[in-house]
Every structure is written in C-alpha cells, then in structure tokens.
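A.B. asks: What follows is a predicted protein model with its sequence.
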Amino acid sequence: MADLQDDLHPAAEAGRADEPYPQEAVVVGPETYEPVSDPDDTPLTRARAVLAAHPVADGYSGLAGALRRLPWYDLDVGENAVDTDVPRLRKGQVGALFWALHLTEGQDGDRAVGATLEQLDLAKTVVAAHDEGLRPARTAGEVADARNCGRVAVLFGPAGAAALGDSLSVLRSLHLLGLRVLTLTGTSWAGAAGLTRFGEEVVREMNRVGLVADLSGASAPTIRRALALSKAPVLFTRSAARTLRPHPANLPDDLLGEVGEAKGLCLVPLTAEQAGPSVRDVADHLDHIRTLAGPECVGLSGTYDTGSAHPQELHDTSCYPRLIAELLRRGWEESDVALLTWGNVQRVLRGADFTAHAAQQRRPPSTATIADLDR
C-alpha cells in the first residue's frame, strides 16, 4: 500500500536516480518476503541472511538522552561511551530506530513542553550531523527509502504524555516537528483510572494527525480503553510477558490476547530486568507473545542507552543476529522472523498514516480543552 502522507511530508534525498546505492544498501519491498538461501546452514548465517533483507526496526532507544551527557561524540566512526553507533547498527543489521524523548520524573506543564522540544531539537541535530549513516523518517515509505539508500531510519518518539501540556494544539505542533509516538501515561487524563474524556479526545486527535499511541506502563483501564477507541494500531514500546517476568510494565496474558485481537504491537525490551538475564529468556518472551497475540503482534525493543542492564550476548545494538539465530534454532519460520524484525513496525506505521488520511476527511482539528471536558 502506498504511503498516504508522503506528499505532506516529502522525504529528502529519497533515492535520487543519479545517486548510486552504497554497497551495504538493500532494496526491499514494504510487504514482500522471500526465503533466503543458506549455503552454510547454520542459525547465525541464516539469521544474518534474513536480516539483510528484513533488518531490525528497534522500537526504543535512549541514545538522544545519553548523548546529552557527553561533551563530544562521533557516531559515524564509533562511540564507546554509548551502546549505539553507526558501525554497531550496521553490524547488528538495524534498519530503523525509535529515539525516545521521555522526560525525567517531576517535569510537567510548560517545563515538560520545553524539555521535550529541547530533546527533539537535539535528536534532529544529531541525525543531521551523521547523515552518512542516519536519516530522519516519519512514515513507512520514508523508513524504506532510508534503508534503500543505506542509512538507518530514525523516528522521533516515544515522548511522554506530559509533553503535551494538556493541549491538543501542542500535540499537533509536536507532530509537525517530527514526533511520531506518544506514551499515554503519567497525566491526569491517562492514569490509574483510565482515560478521561479529554484523554479520549487526545487519542482521537492522535489518530487524526498520525501519532502512534504507546501504552507501555499504562494502567489496564487505560490500555483497554485505548485499544477500543483507537482506529490505528497501538504500540507497547517496552513490554514483555508478565507470566514469565513479573515486571509492572510487562503485560499479563489476558491483555496480550486483547492486543492480538486489536492488532496492536508488543515490542519486547532487551533488558535483564524485564526479559531475563540470557538471550534464551528473551526468546521465551517472544515465543509466549507470538503464541498469545499472533506473529503480527510482536516485535523488538533494544532499550539500549537507557541505563538498563542487558541479557548476556545482547549487550549492544550489534548483537541482534544472535537473538535471531536463537529463534531460528527454535524452529521459527523465516517469514515470522521477517515480521518480527521489520514487517510489524511497518504495518503499524502504515496503519497510522491510513487512519490519519481517512480521519482528516471527516473532522477538523479538535479545539477541545481539558477544562471543557474534565470539569
């Protein structure tokens, strides 16, 4: 399906005819899958072959925040002070990366809006300064263009709900500046009791502009209401299976089933705290979620550069082939691996853009305020 908003946000340098592709570039169709040949027939060789055609779309990176603490860095040649740089992204066969813009606790109102704008500005500056390896992207089409030109696509978000300052005008402005994902938790309108009337209007307006809802860490009432209300697929950017690891951000089996029914996407974080201390533990979570929610509803979230400890063999962004090799040893079909690494995130991005295109034909920008709806 052609991306419906490319004309609204044209991609710069989207593969000019006079620009040869770098050697590492791989041209892939958005929804195609072809089995790969494996002359050596080893799981790691097969993993690298699958990832060459269907690279990892990593659902959460703390790199933007980590770079703020460094006086100097160069991601193109390699940067030991962080878990992520261009050489390791290439070695790990990462094709897209979501850069989190989450705030420190206690920031709200105008301070939260300003801090989010500062982080967004920094993230865009970093990407522009490393344009031989990174490229900003908003849509599924732009993500594919970046990959086809040999760059890693960077999508901005998730940001915290406090970044809106309880204003739908700020929501629209952040979207125009490039924000792609918003986490619905930690505010008066998205809390333990669920979404208020204003919170429901936030979800509708996110659908209208094309912002993807992130429900990791949200309360069960908020999750259920958002699943029922949102016309676009939702994300869980850092949620594993609570049955296997009792972490509050992990999802219980009943909610995982509901995520599957709604065709949402649960991205399993590669952290020891949420998934376990080994690559096998991470694979257990992926197996469990695939069984309950379906192969179209599970993905990967590196959660690198967040200060979290990572499982053995998965210490930085270069290690993804080891995880994919473990899944292939377990009998995962290569088509399911292709969905896990690349296809499912692309589906969510397309769904958000399709929903936005349809919603903009039906309703104008919302002028509702929290005072109007949550008296």
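C.D. replies: Right, received. Where do you want to start? Because the structure is a prediction, the values reported are computed rather than measured.
A.B. asks: switch to C-alpha atoms for all contacts and neighbour counts from now on
C.D. replies: Will do.
A.B. asks: so what's the residue nearest the centre of the chain up against?
C.D. replies: Central residue of the chain (CA atoms, centre = their mean): Gly59, 2.9 Å from the mean position. Applying CA atoms under 8 Å, 6 or more residues apart in numbering, we find Gly59 in contact with Leu97, Phe98, Thr237, Arg238, Leu267, Gly299, Leu300, Ser301, Gly302, Thr303.
A.B. asks: For my notes, confirm the second one occurs in a strand.
C.D. replies: This means Phe98. Yes: the assignment for Phe98 is a strand, going by DSSP: H, G, I helix; E, B strand; the rest coil.
A.B. asks: Show me the strands in the stretch 101-250 of the chain, by range?
C.D. replies: Taking DSSP state E, counting those that start in this stretch to define them, one finds strands in the stretch 101-250 of the chain at 134-136, 152-156, 159-160, 181-183, 190-191, 194-195, 212-214, 235-236.
A.B. asks: let's bring in a second one:
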Amino acid sequence: MADLQDDLHTAAEVGRADEPYPQEAVVVGPEEYRPVSDPDDAPLDRARAVLAAHPVCDGYSGLPWTLRGLPWYDLDLGESAVDADLPRLRKGQVGAVFWSLHLPDGHDAGRALTTTLEQLDLAQRVAAHEAGLRPARTAGEVVDARNCGRVAVLFGPAGAPALGDSLSVLRSLHALGVRVLTLTGTSWAGPAGLTRFGEEVVREMNRLGMVADLSYASASTIRRTLVVSKAPVLFTRSGARDLRPHPANLPDDLLAAVGEAKGLCLVPLTAEQAGPTVRDVADHLDHVRTVAGPDCVGLSGTYDTGGAHPQELRDPSCYPRLIAELLRRGWEESDVALLTWGNVQRVLRASAFTAHLARERRKPSTATITTLDG
C-alpha cells in the first residue's frame, strides 16, 4: 500500500522540481506533541516535543558490520557492545536509520560483492526479527514503521566496488532492498570524475530509484553527478570544509551547488569531521543551512563505525541535546523538522517520483564498461 501511495503523486513532483515536495505526516497523539512557543520553556523540553512529531532520520549507521563480530546480541533489550541499540534509539527519538553496507578499508576488493551481500543478509534478518525495528524501502514504509512504533531501517549506502562494473548487479542489489550507493572506489567514478559508464550507472540508478551518495567522492565526480542525475543526491557523511578540513567535508562552492540541485548534505556527528563538542556540530549545521539552504541539511549519526563522537553526543540517545542547542541558536521549529525528518523524506520521494517517470521512457540498460569506456 505504501508503494501505491507513492505512485499517486502527480508527475509534476517527479525529479528535480523547484516546487517543495509534500511532507508525510507522522501520526502522534495530542499527549505526545504540542506546538511550543513559550520562550521560557527549557530548550531540551522543546527539543523533545519537536522530535515527538518529527523524529530523527539518521543517515548513516555502521551497525551491520559491528554485529558481524558479536557472538550474541539483543538490540531490543539493550546491547552494551554497540552504540545504537533500541533503548538508545528510542531515547534519542530516532524514527528511521540507514544501515551502511560499506566495507572496511583494506578489504579484499575481489570479495566486495560477497561481503556486501553477507552484510545485507545479516541486516535484513536483524531488522525483520528485532521487535522494535522494521525494514523499509520507500518513504511511505518509513512513515508506516514510525506510526507502528517501530524504527524504520533502510539498507545502504553500499559501496560501488560491489557492482563489479555490472549494471545487472546494480539492479539485483536494488531488488534486494539496497537504496543508496556510494560513487567512489571504482575506475568509472574516480579523481577524474564520471566516465561514460559512470554516467550510465547514475542514469540506471535514477530509473531504479536508488540514491547516489557522494561523500568522499572527488569534486569532478560530484559536479558531473549533479548534472547527470535527475533525482536528488545524498552526502551521507559530509560537513563544512571551511570549518574543518577533512576529505569528505564540502567547500562552500560545492555546498552551494548541492543546494541548487536540491541535494542533501548529512552532517556527521563525529569529532574528526565536525569537532569535539555539540557546539561544533551545530556550527556545521548552521553553515550548511546558510550556504545550501534549510532544505538541504540533515543528520548522520555515524554511530557504530569506530569513530570518536563529541562527549555530549556519544550515542543516539543524545540527539535531543543537539536539537536543544539549535533551538538556543534561534532555529525555527519548522527548520528543525526539515533537518530531522522532512529533508530525507523529500529525497526518498523525489527519487521514487523520478524512477516512476524514467521507467516509462527507458528500458533497463544493457551497457557495459567495455562498450562505453573501451
């Protein structure tokens, strides 16, 4: 039913439209949320009230790889060996999370597809059997999970090396539920930018409804993908390079380009990329919002990846502290709602709308890297 509802939107909403995309309502009882306008209310109470109606959609979690190394775990009751178990997700008012299928640095490239599928198999089994989770593939299914009191789990990003330069594998990964692919680490998406085959990968992703992740991609790849893709792109782990020099952070000219293309930059809550305090993370969110626009900034917890986090944001239960800091800085509650929930929903819906139109005019691509790149 969620997929059918997605298809009922008008064609004018498809692709990179200038008009705002409709936001999905989250069903909450009156005791859960009330508009807060009293300036004397504590920012933390205001933060929890906003999150009750507009929960966090966390753009990146390394949990699948972490779970591979555990002999036993119980995410629903609580698990000290991970950052993002269900009690902490609920306390942080997280409504959805993307589970990364990335492989660690130095992993055998020849086993990229096999290891990606092993992670996906584990992720699907965990998401389907833990009582507080529910797998999701569409924006509608994300909302359905939230309205049932579950945390929606979306699968991806996966790494482009898993494709093995095959569009057939791309289609198979999409059929298995992968919804985000990171365009790095291949000959067709490298320092020189997208090759002809790389552009065909992006077009096929548009036809399928798979979102391109450009964190850690070269500037040339980013700029060309913004031109080729008819659907919004994601940066699952990128802050502002003007505030903190890091290879995955974006300079202002690229942030502005992302804003023009209606893409989405998800700021990571890591000390390495954003800084050691909650104020540093808020500085990045302020900067991205100013340069790219309030429709183009989101949150990426980056928990269970082995990275260090600001002390005040040590796990997902601390999300209200970050939102409270933004409210202290004068963020409107409507902009916070976009940051936590609305912007990711827009990208998911825009990707589905674009795919709906693309499938009407484009058959599955039979191109190969040999025929296009020689």
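C.D. replies: That came in fine, so what should we check first? Note that the coordinates shown come from a computational prediction; the quantities given were computed from them, not determined experimentally.
A.B. asks: quick one on the thing from earlier: mind putting the contacts of Gly59 of structure 1 in JSON lines, neighbour count and distance to Ala190 of structure 1 included?
C.D. replies: What follows is the contacts of Gly59 of structure 1, written out as JSON lines (neighbours: other CA atoms under 10 Å; distance: CA to CA, whole Å):
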{"residue": "Leu97", "neighbour count": "26", "distance to Ala190 of structure 1": "26"}
{"residue": "Phe98", "neighbour count": "25", "distance to Ala190 of structure 1": "22"}
{"residue": "Thr237", "neighbour count": "32", "distance to Ala190 of structure 1": "17"}
{"residue": "Arg238", "neighbour count": "26", "distance to Ala190 of structure 1": "18"}
{"residue": "Leu267", "neighbour count": "27", "distance to Ala190 of structure 1": "21"}
{"residue": "Gly299", "neighbour count": "31", "distance to Ala190 of structure 1": "25"}
{"residue": "Leu300", "neighbour count": "28", "distance to Ala190 of structure 1": "25"}
{"residue": "Ser301", "neighbour count": "25", "distance to Ala190 of structure 1": "23"}
{"residue": "Gly302", "neighbour count": "29", "distance to Ala190 of structure 1": "26"}
{"residue": "Thr303", "neighbour count": "28", "distance to Ala190 of structure 1": "23"}
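A.B. asks: Could you dump these into TSV with distance to Asp372 of structure 1 added?
C.D. replies: Below are the contacts of Gly59 of structure 1 laid out as TSV (distance: CA to CA, whole Å):
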residue	distance to Asp372 of structure 1
Leu97	37
Phe98	34
Thr237	31
Arg238	33
Leu267	35
Gly299	38
Leu300	39
Ser301	37
Gly302	40
Thr303	38
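A.B. asks: now for these, which pair is the farthest apart?
C.D. replies: Taking CA to CA as the measure, these span a maximum distance of 13.6 Å, between Leu97 and Arg238.
A.B. asks: Overlap in contacts, the two.
C.D. replies: The contact sets of Leu97 of structure 1 and Arg238 overlap at Gly59, Tyr60 (CA under 8 Å, 6+ apart).
A.B. asks: Give me the distance between the residue nearest to Ser317 of structure 2 when sequence neighbours are not counted and Asp280 of structure 2.
C.D. replies: Nearest in space to Ser317 of structure 2, with sequence neighbours left out and distances taken as CA to CA, 6 or more residues apart in numbering, is Gly92 at 3.6 Å. For Gly92 of structure 2, the distance to Asp280 of structure 2 (CA to CA, to the nearest Å) stands at 19 Å.
A.B. asks: what's the answer for Ala145 of structure 2, then?
C.D. replies: 32 Å.
A.B. asks: Check Gln5 of structure 2 too.
C.D. replies: Taken as CA to CA, the span from Gln5 of structure 2 to Asp280 of structure 2 is 40 Å.
A.B. asks: Look at these two and report which has more neighbours.
C.D. replies: Asp280 (19 against 10; other CA atoms under 10 Å).
A.B. asks: picking that back up, need the strands of the stretch 101-250 of structure 1 in TSV with distance to Ile289 of structure 1, can you?
C.D. replies: Output for the strands of the stretch 101-250 of structure 1, formatted as TSV (distance: least, CA to CA, whole Å):
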stretch	distance to Ile289 of structure 1
strand 134-136	30
strand 152-156	25
strand 159-160	25
strand 181-183	21
strand 190-191	25
strand 194-195	24
strand 212-214	17
strand 235-236	12
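A.B. asks: List just the one of those strands that sits closest to His357 of structure 1.
C.D. replies: strand 212-214 (13.8 Å).
A.B. asks: Which neighbouring elements make contact with that closest one?
C.D. replies: strand 181-183, helix 197-209, strand 235-236 (3 or more CA pairs under 8 Å, 6 or more residues apart in numbering; DSSP states H and E).
A.B. asks: to the chain's geometric centre, what's the distance from it?
C.D. replies: Taking the mean of its C-alpha atoms, strand 212-214 of structure 1 sits 9 Å from the chain's own mean (CA atoms, centre = their mean, to the nearest Å).
A.B. asks: how close does that strand sit to structure 2?
C.D. replies: Aligned to structure 2 and superposed, strand 212-214 of structure 1 gives a mean residue distance of 0.2 Å (mean CA distance after the TM-score superposition for structure 1).
A.B. asks: okay, and that strand goes to which residues in structure 2?
C.D. replies: Using TM-score structural alignment, strand 212-214 of structure 1 lines up with residues 211-213 of structure 2.
A.B. asks: coming back round to it: which of the helices and strands packed on strand 212-214 of structure 1 sits most buried?
C.D. replies: Among those, strand 235-236 has the highest mean neighbour count (mean count of other CA atoms under 10 Å), at a mean of 28.
A.B. asks: how far apart are it and its match in structure 2?
C.D. replies: Looks like 0.1 Å for strand 235-236 of structure 1 (mean CA distance after the TM-score superposition for structure 1).
A.B. asks: what's that strand packed up against?
C.D. replies: Partner elements for strand 235-236 of structure 1 (3+ CA pairs under 8 Å, 6+ apart): strand 212-214, strand 265-269.
A.B. asks: Need the winner for burial among these.
C.D. replies: Most buried of these, by mean neighbour count (mean count of other CA under 10 Å): strand 265-269, with a mean of 30.
A.B. asks: Show me the contact partners of the next helix or strand after that one.
C.D. replies: Next helix or strand after strand 265-269 of structure 1 toward the C-terminus (DSSP states H and E): helix 272-275. Residues from elsewhere that reach helix 272-275 of structure 1 (CA under 8 Å, 6+ apart): 239-241, 244-247, 249-250, 268-269, 278, 281-282, 285, 308-311.
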